[in-house]
Each structure stands twice: as structure tokens, then as C-alpha cells.
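1. predicted structure and sequence below. I'll ask about it afterward.
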Amino acid sequence: MRGDAESGTETAVRWWFESRGIGVKTQVRFPYDGRRVDLLVGRNWIIECDSREFHDDPLSYAEDRARDLYLESIGYRVTRLTWEQVFLHWPDTRRKLQTILGRGDHRRELRRSARSG
């Protein structure tokens, strides 16, 4: 067990990527607000594993969307997964994640200006 995950949902998704040999980093900090993202897949795909407890109130919801927009504007792809998508609807979620992986977008190099963010 590793201590760098903040939820079981995050761990389950990370294990799935790692089992496919896909590079994934956990709890990566970005300069926008000093907060971390749950998973960075490859070079530029951010996966956030959201629970209602921490992301459903109006302020958190708005902050999450503002941060997503910023990250997208500097070249990252942001995907938010719910507990239900990971644990109740995993076969469908897995197929969709595999489709995104199949395009290879996560291997795309960020523009230089995006890295300095």
C-alpha cells in the first residue's frame, strides 16, 4: 500500500493504469492554486477521482471547474471520475478510458508555455 493516494477510488484507477504499463503519477502539484491533482497519466492527462463529500458543495464545484478550465487552457486534458463510475460502472468506464488511451493524447508533448504555467 502507498501513502500518496487520498482515496480508494484514486488507488483503484491508478492500479488499472499501472497494470497496463501506463505511466501515472499521484498527487502532482500545479502552480494555479497550490493544490494537487489526483493522477497525472502520461504527460498531460489529469484524472480527478471525485466524491460527493468533498466536491459536491457549490463552492468546491465552482473551484474545481475554474481549475479544470485553467489546466485545459495550458494544454492538459482533465477527466473527473465518480466513485460510482469506478466501482459500480467500471466495465463501461474502463472501456471509455481505454478508448481515450488508444488515441495516445496522454503522450502528447505540452507546449513550452504550458509547462511554465
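-> In hand now; what should we look at?
2. make it CA atoms for all contacts and neighbour counts henceforth
-> Will do.
3. what helix or strand is T93 on?
-> Secondary structure from DSSP states H and E places T93 in helix 90-103.
4. same deal with E63?
-> With DSSP H and E as the criterion, the answer for E63 is helix 58-73.
5. want to compare, so here's the second one:
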Amino acid sequence: MFSMTLMSLIIITLSTVVMMLATILSKKNYSDREKSSPFECGFDPMSSSRLPFSLKFFLITIIFLIFDVEIALILPMILIMNYSNLLMWTTTSIVFILILLLGLYHEWNQGMLDWSN
């Protein structure tokens, strides 16, 4: 018991010392305008390097990610069908697919699927 407490104390002390050293050594002493600006062939940038992006593309990415995860959840349901109670499997599948369809209907109502704009 004593050795475990001693080992924990040593690990916590060592971790704290390493974090303090990393914090102290990582600080920059000076800020150079040329080094902090974006690089364009050695010249000053002609325009802003931070271009605005379309929120529509971000929403499409999020929708794709959500449906990709949903497919990853649906595929194992097919394999489980033979090993589970058919009534329980059917109700779980129907509830899951209804939740997906309600989410799709909500996105359609909000106009997130209208990509022509």
C-alpha cells in the first residue's frame, strides 16, 4: 500500500515538473510580423489569407457525417437478425428508421437539402 502511494506521488510530481518545463520553454519571447503572416513567395500578402467559407458546405458535411454514422449502425442490424428475437429486432429497427426519417423530414423542412441556391 505504501509503495503504491509513493509511486503515485512520484508520477504526479514528475508529470507536474514536465508540464511546467514545457510551459516555460514553449513561450516565444518575440513576435515577428513577417513570421506570423502567411507566406506568398517572399512578398507581403496581397489579400487576406482567411477567406470566408460557405456555411452551406459545412451543413452538407455534417449531414453526410450523420448519415454515414447511421449506415454504420444499420449494417450490424442485418447480422444480428438471425440471433435475436424477431419481434424485438423488428420494433427496434422500425423505431430507429423512424427516427432517421423524422430527422430527414426536419432537414428537408428547414431547407438544408435545397442545394440549388
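-> Okay, I see it. Since the model is a prediction, treat every value here as computed from it, not as a measurement.
6. any idea what the TM-score is?
-> Once the chains are laid over each other, their TM-score by TM-score structural alignment, normalised by the length of structure 1 reads 0.25; 49 aligned residues with a CA RMSD of 4.3 Å.
7. mind listing what's buried in the helix holding T93 of structure 1?
-> T93, R94, L101 (16 or more other CA atoms under 10 Å).
8. looking at those, spot the one nearest D64 of structure 1.
-> D64 of structure 1 has its nearest neighbour among the buried residues of helix 90-103 of structure 1 in T93, at 21.0 Å by CA to CA.
9. and the contacts of the helix holding T93 of structure 1?
-> Identification of contacts with helix 90-103 of structure 1 by CA atoms under 8 Å, 6 or more residues apart in numbering yields Q85, V86.
10. right, and the helix or strand after it?
-> Using DSSP H and E, the helix or strand that directly follows helix 90-103 of structure 1 along the chain is helix 112-116.
11. which helices and strands sit right next to that following helix?
-> Contact partners of helix 112-116 of structure 1 among helices and strands, from 3 or more CA pairs under 8 Å, 6 or more residues apart in numbering; DSSP states H and E: none.
12. host element of I10 of structure 2?
-> helix 2-25.
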